[in-house]
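Undergrad: what follows is a predicted structure for the sequence shown.
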Amino acid sequence: MKKIKTALLSYGMSGKVFHAPFLDLHEGFELIGSWERSKKLIQDDYPYTKSYNSIEELLQDDLDLVIVNTPVGTHFEYAKQAILANKNVLVEKAFTTTVAEAEELKNLAKEKNLKLTVFQNRRWDSDFKTVKQILDQDILGEIVEAEIHFDRYNPNLSPKQHKETANSGAGILKDLGPHIIDQALTLFGFPEALTADIRITRDQSLVDDNFDILLYYPRFRVRLKAGFFVREMLPSYILHGKKGSFLKDRGDVQEDELKLGKKPNRDNWGIEPDYKEGLLHTEVNSVVIREKVPTLHGNYFEFFDKLYEAIAENKTEPVTAEDGENVMRVIEASIKSNEEKILIEF
């Protein structure tokens, strides 16, 4: 099996939690190292790796894949450098800060015949996979409306300065927003129009920390919400169709278990507790049912499986650059809608 030689552009939480464990254990990848600016930590966890002192040093190495997992405002610059150095690229969300940047990266990767993908790992969360299965089974009837929430209770500012200073990559819309925007586009396709309300609700905050986006489709609408002052959680997924409803809490355990240092596997990984099961209330063959639905297993290995196939076997990326560009189109239109208090039609 061909090994995809891979390096990270940082080894903070993202590199340590979401990427390195899978790259280390996946039989198709070889974790070569990471660019580390101040703290040199990767070799403590993976002694066989390199710690690069600069992106130039990293890009000169024999690598097949570079993972751009740095602050959002740097994604475009670093991804472009990697593509120009003839490396396949995986970019963290948000893909870029503008649609124009996303389009330029997409076209440049295509021109150089390289793979460019976006790390929308939440497509492989247990809760989302279960919601998608319910929709695929068409047991709710024609969808009338849906909501996806990514709510938290956290009134405190982040200690990470790049998240709390006013810059092109900061704010909840470009932090949590890409997760649920991508999920909505995956489930329902691209909308005809949208309206958005984006706010600052925390004391001393300089960046947006609350949004409410309405996506309009020909026969239904989808609401996307996120905020930091939700102490009592609503279901994170609310689907209403002409036959019934499905409600599902956000319950994926992967991030929490990875933060605890647990190693992912392919057998018993990503299993939600039973009490997080979704509630299905619908009609099947003229019989009304109201029952809990077993949750599918979540597993980010599935993303890396598809990424391996894309690079080694020239298959389509698990999340395409066009997918990433479409998320940025929604984000950019939401900002415009909020600023001008208007409906944006696509």
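TA: Here it is on my side, so go on.
Undergrad: when you work out contacts or count neighbours from here on, use the C-alpha atoms and nothing else.
TA: Fine.
Undergrad: need the distance between the two termini of stretch 119-138.
TA: 28 Å (C-alpha to C-alpha, to the nearest Å).
Undergrad: what is the distance between that stretch and the centre of its chain?
TA: Computed by C-alpha atoms, centre = their mean, to the nearest Å, the chain-centroid distance of stretch 119-138 equals 13 Å.
Undergrad: putting a second one here so we can go through both:
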Amino acid sequence: MTQIPIATGLIGFGLAGSAFHAPLIAATPGLRLAGIASSRPETVAAAWPDARIFADPAALIADPAIALVVIATPNTSHATLARSALAAGKHVVIDKPFVADAADGPALIAAAEAAGRVLSVFHNRRWDSDFRTVSALVQGGALGDVVRCEMHWDRFRPAIKQGWREEPGVASGLLADLGPHLVDQALVLFGLPERVCADVVAQRPDAQVDDAFTLTFHYGVRRVTLAASTLTLAPRPRFALHGTHGHFAIHGLDPQEAVLRAGGRIDDPGFGVQEPSLDGVLTLADGHRRTVPSERGDWRLYYAGMAAAIRDGAPPPVAADDALAGLRLIDAARASAREGRTVRL
């Protein structure tokens, strides 16, 4: 028997909603992009003529036909919209970060549990090509015990971009933007650290919010460094791992975002496939050196996981508890940078 697709409503049609969530939802078996709430109805209608257009989020949330609500709005609205959607009996996906203030997280998690609904956070970078490659190497033991891991996300953007991410606010700045992705990847690989030491700074002359950070997580003798910058012309390795058996380094970013932003098709056979020239190199202690073919990146797996969680009771693809743990680590990092000390967790 063919199952009826889960009617999914999307709130927000900015970059995240239009380029990422809408195409991924539409491409996922078991889901149907049923409605979109946006202040730009003409743009929505041109892109998704079969989706119902809602003038405001409240109307979409109130629609009894919508079973899953996806929130892709500015960070400060996440908690309020998620609270309303859960109260209306909807399953909920929230684009990262989970909430602007970590203090709002436990109540949302409790509300989802009480309502028997799935609450998840779109940490899509778990399904990046490079991260899937690194995860396979770490889990397979190719590097032995990893004693140092460096994760970088570098850009060269001397000019300040217009928009709320570059303006002072509760959830603005580079640490709030890229930090949740890097922290989540560190948690997936190594779990919760014991201590965190951080440097968070605004380096561009006209910057009003932080535009560079370095976080160091302590796990016994292991050190995991997460760093991002807006003034790095020659990017550092995306991942560099040093272990008792060898070393692995890989450059470049996963290709999915660039393809989706350019209007590329998800059903293209090459979607998520990294350029071979960007494959990482594994160097072993015995001197053997080889290129490691990159795993295919596939953000569709996140929404396939959501369909399975709603339909079959499978675990959500990203647990809200994991996202909350990441936000608490970022809060600890801010305290470390502000007070000039290592924070024990």
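TA: Alright, I've got the coordinates. Everything numeric here is computed off the predicted structure, so don't read it as measured data.
Undergrad: got a TM-score for the two of them?
TA: After superposition, the two chains reach a TM-score of 0.96 (TM-score structural alignment, normalised by the length of structure 2), with 342 aligned residues with a C-alpha RMSD of 1.2 Å.
Undergrad: number of residues surrounding Val134 of structure 2?
TA: Using other C-alpha atoms under 10 Å, Val134 of structure 2 has 23 neighbouring residues.
Undergrad: and it, that's in a helix?
TA: Yes: assessed by DSSP: H, G, I helix; E, B strand; the rest coil, Val134 of structure 2 belongs to a helix.
Undergrad: that one pairs with which position in structure 1?
TA: Using TM-score structural alignment as the criterion, Val134 of structure 2 maps onto Val131 of structure 1.
Undergrad: gap between that match and Ala310 of structure 1?
TA: From Val131 of structure 1 to Ala310 of structure 1 the distance is 26 Å (C-alpha to C-alpha).
Undergrad: got the residue ranges for the strands in the stretch 1-150 of structure 1?
TA: Ranges of strands in the stretch 1-150 of structure 1, per DSSP state E, counting those that start in this stretch, are 4-8, 29-35, 50-52, 65-68, 88-91, 116-118, 143-151.
Undergrad: just checking, what's the longest helix in structure 1?
TA: Ranked by residue count, the top helix of structure 1 under DSSP state H comes out as helix 321-340.
Undergrad: distance between that one and the chain's centre?
TA: On C-alpha atoms, centre = their mean, the centre of helix 321-340 of structure 1 falls 15 Å from that of its chain.
Undergrad: mean per-residue distance, that helix versus structure 2.
TA: Its matched residues in structure 2 lie on average 0.8 Å from helix 321-340 of structure 1 after superposition (mean C-alpha distance after the TM-score superposition for structure 1).
Undergrad: check the alignment and tell me where Pro23 of structure 2 lands in structure 1.
TA: The pairwise alignment with structure 1 assigns Pro23 of structure 2 to Pro21, based on TM-score structural alignment.
Undergrad: what does Asp267 of structure 2 correspond to in structure 1?
TA: For Asp267 of structure 2, the aligned residue in structure 1 is Asn265 (criterion: TM-score structural alignment).
Undergrad: number of nearby residues for that match?
TA: Residues near Asn265 of structure 1, counting by other C-alpha under 10 Å, number 15.
Undergrad: contacts only, for it.
TA: By C-alpha atoms under 8 Å, 6 or more residues apart in numbering, the contact set of Asn265 of structure 1 is Phe301.
Undergrad: do the same with Val170 of structure 2
TA: The neighbourhood of Val170 of structure 2, defined by C-alpha under 8 Å, 6+ apart, consists of Thr76, Ala100, Asp101.
Undergrad: and if we set it to 10 Å?
TA: Asn75, Thr76, Ala100, Asp101, Ala176 (C-alpha atoms under 10 Å, 6 or more residues apart in numbering).
Undergrad: surely the second one touches Asp101?
TA: This points to Thr76 of structure 2. Yes: counting by C-alpha atoms under 10 Å, Thr76 of structure 2 touches Asp101, with 8.2 Å between them.
Undergrad: any common contacting residues for those two?
TA: Jointly contacting Thr76 of structure 2 and Asp101 under the rule C-alpha under 10 Å, 6+ apart are Val170, Ala171.
Undergrad: distance of the spatially most central residue of structure 1 relative to Asp175 of structure 1?
TA: Centroid-nearest residue in structure 1: Gln120, 3.0 Å away (criterion: C-alpha atoms, centre = their mean). As judged by C-alpha to C-alpha, Gln120 of structure 1 and Asp175 of structure 1 stand 12 Å apart.
Undergrad: with Asp44 of structure 1 instead?
TA: Asp44 of structure 1 is 29 Å from Asp175 of structure 1, by C-alpha to C-alpha.
Undergrad: name the residue in those two with the higher neighbour count.
TA: Asp175 (15 against 9).
Undergrad: how about the strands of the stretch 1-150 of structure 1 in TSV, adding mean neighbour count?
TA: Below are those laid out as TSV (neighbours: other C-alpha atoms under 10 Å):
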stretch	mean neighbour count
strand 4-8	24
strand 29-35	23
strand 50-52	20
strand 65-68	26
strand 88-91	24
strand 116-118	27
strand 143-151	20
